[in-house]
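K.L.:
Here is the input, now give the coordinates:
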Amino acid sequence: MISLRRIYIVVAAVLLIIILALAAFTTWYTVDESEQAVILTFGDAKEGTSEPGLHFKLPWPIQQVEKLSKETFSLQFGYQQEKGEVKEFPKETKMITGDENIVLADLVVQWKITEPTKYLYNSADPKEILYDTTSASLRSIIGSSKIDDALTSGKAEIEADVRDLLSTLIKKYDIGISILAVKLQDVELPNDEVRKAFTNVTDARETMNTKINEAKKYENKRLNEAEGEKKAIILNAEGDKAERIEKARGDVAVFDKIYEGYQTNPDITKERLVLETLEQVLPNTEVYIMNDDGNTMKYFPIRPLEPKAEEETKKGSESNG
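P.N.:
So this is what the prediction gives:
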């Protein structure tokens, strides 16, 4: 018959083996490069590590390890894509714009766990909080935007505003995650008739913008031409001004010379001025110098003598040559 002492010894040995096994298998743990760990000491999370490799801790149940991924997660709002199939949720994506139009908007939020302890214990379901906060942020920004901006060129600004608002709310809720990016997938009108009407309006607006651009282009062309003509007129006027100034200066110089001659020989200068004036006023008139002594009028023919003087001058130059 087995004694009670032997039973105690066997039980103690079994317990010792169990304790040693627990110590052997629960005093160490490994962290992958894509993981981060939180150490719980009697259920109290105070320690964490994100360093990859082998780590040691106190055996269970004194300390436990919770591992979370460091990778980037994607939250799909308004639709769900699995195995190449897309399932839409139009009730969630239907919202009203600031100018009281209805649009369907869905997006993707990229986020990651940055504070694993808060992610695990500051909320019961942080993913649900993130989803609801995304819905509230998107509806708030769409509700203050115009439909034209939401459907056309304002998407980038809407994405930035949603990201800022979502990041602010998530930081306020303090659930240990960070928002990396927000990307609108589709923003569209609720039915085909509304889409067609909006397309017609958009086409008309584009035509209007095209006409305005063409008019501005023509306006700029005409302004450039007018500017060129103005500059040409100014340059011509400045050239004519300079020419007249130089001519006036020449006339002044001639007058000064005549005046100097007049001061020296007033009578001769007067006679020369009279003759030059007659030549200008009557260019084809024969001019004679006449002397009347009271009895016989004598004159000295200048014109017939001019050709003879020119011939004699020419002959003299040829003989000298």
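K.L.:
going forward, measure contacts and count neighbours with C-alpha atoms only.
P.N.:
Will do.
K.L.:
Run through the helices of the protein in chain order.
P.N.:
For the chain, helices defined by DSSP state H occupy the ranges 4-26, 90-93, 116-121, 126-143, 147-151, 155-173, 192-264, 266-281, 305-320.
K.L.:
wait, which of the ones you listed is closest to residue 59?
P.N.:
helix 4-26 (4.9 Å; Cα to Cα).
K.L.:
buried sites along the closest one?
P.N.:
For helix 4-26, the neighbour count (16 or more other Cα atoms under 10 Å) marks 23, 26 as buried.
K.L.:
which residues touch it?
P.N.:
Helix 4-26 has contacts (Cα atoms under 8 Å, 6 or more residues apart in numbering) with 57, 58, 59, 60.
K.L.:
Filter those down to the buried ones.
P.N.:
Among the contacts of helix 4-26, those classed as buried by 16+ other Cα under 10 Å are 57, 59, 60.
K.L.:
any idea how far the second one lies from residue 233?
P.N.:
Looking back up the chat, that one is residue 59. 99 Å (Cα to Cα, to the nearest Å).
K.L.:
Neighbours of residue 107, how many?
P.N.:
20 (other Cα atoms under 10 Å).
K.L.:
can you tell me how far residue 69 sits from residue 243?
P.N.:
On the measure of Cα to Cα, residue 69 and residue 243 end up 88 Å apart.
K.L.:
These two: who's more crowded?
P.N.:
Taking neighbours as other Cα under 10 Å, residue 69 and residue 243 compare with residue 69 leading, 17 against 12.
K.L.:
tell me the contacts of the more buried one?
P.N.:
Residues near residue 69 by Cα under 8 Å, 6+ apart: 34, 35, 36, 113.
K.L.:
For the last one, list the residues it contacts.
P.N.:
Read that as residue 113. Remark: with contacts taken as Cα under 8 Å, 6+ apart, residue 113 is in contact with 68, 69, 70, 119, 176, 177, 178.
K.L.:
To compare with the earlier structure, here is another sequence to fold:
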Amino acid sequence: MGTKRILVTLGLVITGLLLLLIVFTTWYTVDESEQAVVISFGQAGEPVVESGLHFKLPWPIQRAEILSKETYSIHFGYKQDKSGEIVDKETKMITGDEYIVLTDLTVQWRIVDPKKYIFNAEEPIEILRDAASASIRSVIGSSTIDAALTDGKAEIEAKTRDLLTNLVESYDIGIAVQGVKLQDVELPNAEVRAAFTAVTDARETKNTKINEAKKYENQKTKEAIGERDAIKSEAQGKKTARIEQARGDVAVFSDLYTEYAKSKAITRERLILETLEQVLPKANLYIMNDSGETMKYLPIQQLPQAPPVETKESEQQAEKGEKAS
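P.N.:
Okay, the predicted model is just below:
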């Protein structure tokens, strides 16, 4: 009688537990930022992306794996201790010109296929980390130290993103790379960093001097071009003036020739006199006629007039005028 009661009680307890298991394992909820996969005896169904309450068969027949749809980040980089020394040796890599550098890389990724993420790899995140390490090492290994430390970071970042994306797609683990950010590339110790900083400063100074020289060259070139254009303009003006003057001289000569053709002797004498006046503007001109030993000449310029001669009659008339006044 006691054994039977114990068995009944045990049966009721087991039945209650089974009912509780059925109640609590036949439903699940999916948030807006989540996605789920229902697994039936090891076989995954289609992903469930609708948010809300969902039902399934009780465990162990079916179970629900809920995964996030948000973007995750993996940081692959070095760290510094309190003294400023770098302690992470994972990120040491060699450039194409055989220099050691340290990289600081961040990879952003998300789950795009829950079935592949769960079943195609045991540790998909570790696979992604290894793929990121291989990608950045490959790109750094084909780059120079100058490019890695200065203006080549953007190109290194883009090549790393493309290479990592292709690797993850080939692994087919349900992960998509959203972005790759190359935070920094550093040298392994303070002395090397100081030396490279000095080289970088010298390069910047060189570029500054080159830019200043080009600026001075452009300024002088513009000034020379302006001076050249001014000389050309002045020469063109003189050319035009000479041409117009020549045309005027030709017109005057044509008129003189017409007059010369009418009366050659008179025109010839007039031209001679005008030419002498232009050549010798202050000279006294005379027309001379030498007919023997005595030379006779006739001055052309006006002779000075002699003062008037006063007579007695004029004196008397002057006195009469004074008395009358």
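K.L.:
Which ones among the contacts of residue 113 of structure 1 map onto strands?
P.N.:
Residues of the contacts of residue 113 of structure 1 located in strands (DSSP state E): 68, 69, 177, 178.
K.L.:
Find the nearest non-adjacent residue to residue 110 of structure 1, please.
P.N.:
residue 74 (4.6 Å; Cα to Cα, 6 or more residues apart in numbering).
K.L.:
list the contacts for the one you found?
P.N.:
108, 109, 110, 111.
K.L.:
Mind giving me the ChimeraX select for those residues, buried ones only?
P.N.:
Buried subset of these, written as a ChimeraX selection, criterion 16+ other Cα under 10 Å:
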select :108,109,111
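K.L.:
I'd like the contacts of residue 74 of structure 1 as CSV, with distance to residue 96 of structure 1 appended.
P.N.:
Converted to CSV, the contacts of residue 74 of structure 1 look like this (distance: Cα to Cα, whole Å):
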residue, distance to residue 96 of structure 1
108, 20
109, 21
110, 25
111, 26
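K.L.:
If you map the contacts of residue 74 of structure 1 onto structure 2, which are still there?
P.N.:
By both residues aligned by TM-score structural alignment, their matches' Cα atoms under 8 Å, the contacts of residue 74 of structure 1 still in contact after alignment to structure 2 are 108, 109, 110, 111.
K.L.:
and the last one, what pairs with it in structure 2?
P.N.:
Residue 111 of structure 1 maps onto residue 109 of structure 2 when the alignment is built from TM-score structural alignment.
K.L.:
Can you tell me the closest non-neighbouring residue to that match?
P.N.:
Leaving aside its chain neighbours, residue 109 of structure 2 sits nearest to residue 177 (4.5 Å; criterion: Cα to Cα, 6+ apart).
K.L.:
who's in contact with the one you found?
P.N.:
107, 108, 109, 110, 161, 164, 165, 168.
K.L.:
What does it correspond to in structure 1?
P.N.:
In structure 1, residue 177 of structure 2 lands on residue 179 (TM-score structural alignment).
K.L.:
And residue 251 of structure 2, by the same measure?
P.N.:
In structure 1, the residue matched to residue 251 of structure 2 (TM-score structural alignment) is residue 253.
K.L.:
What distance do you get for its match to residue 208 of structure 1?
P.N.:
According to Cα to Cα, residue 253 of structure 1 stands 67 Å off from residue 208 of structure 1.
K.L.:
cool, and residue 21 of structure 1?
P.N.:
Distance, residue 21 of structure 1 to residue 208 of structure 1, by Cα to Cα: 81 Å.
K.L.:
for residue 257 of structure 1, same thing?
P.N.:
73 Å.
K.L.:
And for residue 256 of structure 2, the neighbour number?
P.N.:
15.
K.L.:
returning to what we had before: which ones are touching the match of residue 111 of structure 1?
P.N.:
71, 72, 73, 175, 176, 177, 178, 179.
K.L.:
switch to 10 Å and redo it
P.N.:
For residue 109 of structure 2, the contact set (Cα atoms under 10 Å, 6 or more residues apart in numbering) comprises 70-74, 125, 128, 175-180.
K.L.:
Reformat the contacts of residue 113 of structure 1 as TSV; add distance to residue 214 of structure 1.
P.N.:
Converted to TSV, those look like this (distance: Cα to Cα, whole Å):
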residue	distance to residue 214 of structure 1
68	60
69	57
70	55
119	58
176	55
177	51
178	48
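K.L.:
Can you tell me which of these comes closest to residue 157 of structure 1?
P.N.:
Nearest to residue 157 of structure 1, judged by Cα to Cα, of the contacts of residue 113 of structure 1 is residue 178 at 20.1 Å.
K.L.:
Test my guess that that closest one contacts residue 116.
P.N.:
No: contact criterion Cα atoms under 10 Å: residue 178 of structure 1 and residue 116 do not qualify, at 11.2 Å.
K.L.:
Between these two, which has more neighbouring residues?
P.N.:
Neighbour count, other Cα under 10 Å: between residue 178 of structure 1 and residue 116, residue 116 has more, with 25 against 19.
K.L.:
Pull up the gap between that one and residue 298 of structure 1, please.
P.N.:
136 Å.
K.L.:
got it, and residue 181 of structure 1?
P.N.:
Using Cα to Cα, residue 181 of structure 1 is found at 119 Å from residue 298 of structure 1.
K.L.:
What of residue 201 of structure 1?
P.N.:
With distances taken as Cα to Cα, residue 201 of structure 1 is found 105 Å from residue 298 of structure 1.
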